[in-house]
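Trainee: no FASTA, just this:
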């Protein structure tokens, strides 16, 4: 469990810099350059991600159960997860979807985390998915007080919504039918 917690702390420490101290982040970029800042940021985030994955995998071998969700919550989770991939794709293919929801990536993270919390009740699940949910909520709130930043994306267009929905639903199906089992080792739908 300590690897999971260390990974969560590292990963969210760097991802929370703008939430807790955006001026410091700007100073670091000015002092060290954008490329160097992003390189260090990425290495720390990657180390945190690796520790999270390893720690979560180890914690699943001897789980501490906090709650046992009823089967119907698994079905609700599958419904909540349906828009996750279209929202993620809409982040990089801006159109009416990204304009309507404003922060498609954060909404996708919230839905993904909430869906997994509904379907899983082990301590490791609560730590991992609860951390993502709490971070996404905090980040969304902090956006009200931060200066807007532009992120690289293709130009906004009406075809982007179709790309986001079709590609996103294709990814959702791929995860449900194959990728979740292959990558995570757990089928998302009981056979």
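Mentor: Yep, it's here. These numbers come from a predicted model, not from an experiment.
Trainee: all contacts plus neighbour counts: C-alpha atoms, from now on.
Mentor: Noted.
Trainee: report the central residue of this structure.
Mentor: For the chain, the residue whose C-alpha lies nearest the mean C-alpha position (C-alpha atoms, centre = their mean) is residue 109; its distance is 4.0 Å.
Trainee: so what's that one up against?
Mentor: 84, 132-133, 136 (C-alpha atoms under 8 Å, 6 or more residues apart in numbering).
Trainee: restricted to helices, list the residues you listed.
Mentor: When the contacts of residue 109 are checked against helices (DSSP state H), the matches are 84, 132-133, 136.
Trainee: which SS state does the residue lying farthest from the centre of the chain fall under?
Mentor: What lies farthest from the middle of the chain is residue 31; by C-alpha atoms, centre = their mean that is 29.4 Å. Per DSSP: H, G, I helix; E, B strand; the rest coil, the secondary structure class of residue 31 is helix.
Trainee: another one to put next to it:
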């Protein structure tokens, strides 16, 4: 469990720098240059992700049951995850109505993904992983929206075809992950 917590602290810590140390971040970008900062940020994020995945794998070897969720919550999680994939696609498809409305659809996606997985998985390592991501995403979403409002930032809404494309990409990515990649990468079949 210690490695999982260390991985979470490093990964989410790096992703929280703008939340808690925006001035320091700005000074580092000035000192290192945009590309230097991105390289350092990426390296630390990757290291945190590797430790997080390794720690989660270790924690899974010593499961501690917190609760046994009913099967219906697995199906509800599938719905939440489907919506999360659409929101994730909305973060990258320019000019879609979802991003125009939410501003930060990736953070909304993480909130839905983490919340759904908290409902569907009752082991202690699941609670630690998904609970940490949910807490981080809730805080980051609120701060990011507040920062956007203070700066007058808006996200343009393009033609409806961009939103349709966003939904199609999100649903296709969800299907690939739910029916093939999840069991391959995580070792758990969402519907099995």
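Mentor: Received the coordinates, thanks. These figures come from a predicted structure and were not determined experimentally.
Trainee: any chance you could compute the TM-score here?
Mentor: For this chain pair, the superposition-based TM-score is 0.91 by TM-score structural alignment, normalised by the length of the first structure; 188 aligned residues with a C-alpha RMSD of 2.1 Å.
Trainee: one step back: just give me the closest of the contacts of residue 109 of the first structure to residue 98 of the first structure.
Mentor: Distance to residue 98 of the first structure, by C-alpha to C-alpha, is smallest for residue 84 among those, at 12.6 Å.
Trainee: list the residues that contact that closest one.
Mentor: Residues 107-109, 111-112, 168, 172 are the ones in contact with residue 84 of the first structure under the rule C-alpha under 8 Å, 6+ apart.
Trainee: hmm, 6 Å instead?
Mentor: For residue 84 of the first structure, the set of contacting residues under the criterion of C-alpha atoms under 6 Å, 6 or more residues apart in numbering consists of residue 108.
Trainee: tell me how far it lies from residue 2 of the first structure.
Mentor: Distance of residue 84 of the first structure to residue 2 of the first structure, given as C-alpha to C-alpha, to the nearest Å: 29 Å.
Trainee: repeat that for residue 19 of the first structure.
Mentor: To residue 2 of the first structure, residue 19 of the first structure is 25 Å away according to C-alpha to C-alpha.
Trainee: quick one, which of those two is more surrounded?
Mentor: Neighbours around residue 19 of the first structure and residue 2, counted as other C-alpha atoms under 10 Å, are more numerous at residue 19. The numbers are 19 against 13.
Trainee: would you map the helices across the second structure?
Mentor: Counting by DSSP H, one finds helices in the second structure at the ranges 2-14, 17-20, 22-60, 71-90, 97-102, 105-120, 124-151, 160-176, 182-185.
Trainee: identify whichever of the ones you listed lies nearest to residue 191 of the second structure.
Mentor: Minimum separation from residue 191 of the second structure across the helices of the second structure (C-alpha to C-alpha) falls at helix 71-90, 7.6 Å.
Trainee: which residue in the second structure aligns with residue 163 of the first structure?
Mentor: Aligned counterpart of residue 163 of the first structure in the second structure: residue 165 (TM-score structural alignment).
Trainee: look up how far residue 96 of the second structure lies from that match.
Mentor: Plainly put, residue 165 of the second structure is 8 Å away from residue 96 of the second structure if you go by C-alpha to C-alpha.
Trainee: out of these two, which sits in the busier spot?
Mentor: Set side by side, residue 165 of the second structure and residue 96 show more neighbours around residue 96, with 25 against 16, by other C-alpha under 10 Å.
Trainee: what is the neighbour count of the closest residue to the match of residue 163 of the first structure other than its chain neighbours?
Mentor: Ranked by C-alpha to C-alpha, 6 or more residues apart in numbering and with sequence neighbours excluded, the top spatial neighbour of residue 165 of the second structure is residue 93, at 7.8 Å. Other residues within reach of residue 93 of the second structure, judged by other C-alpha under 10 Å, total 16.
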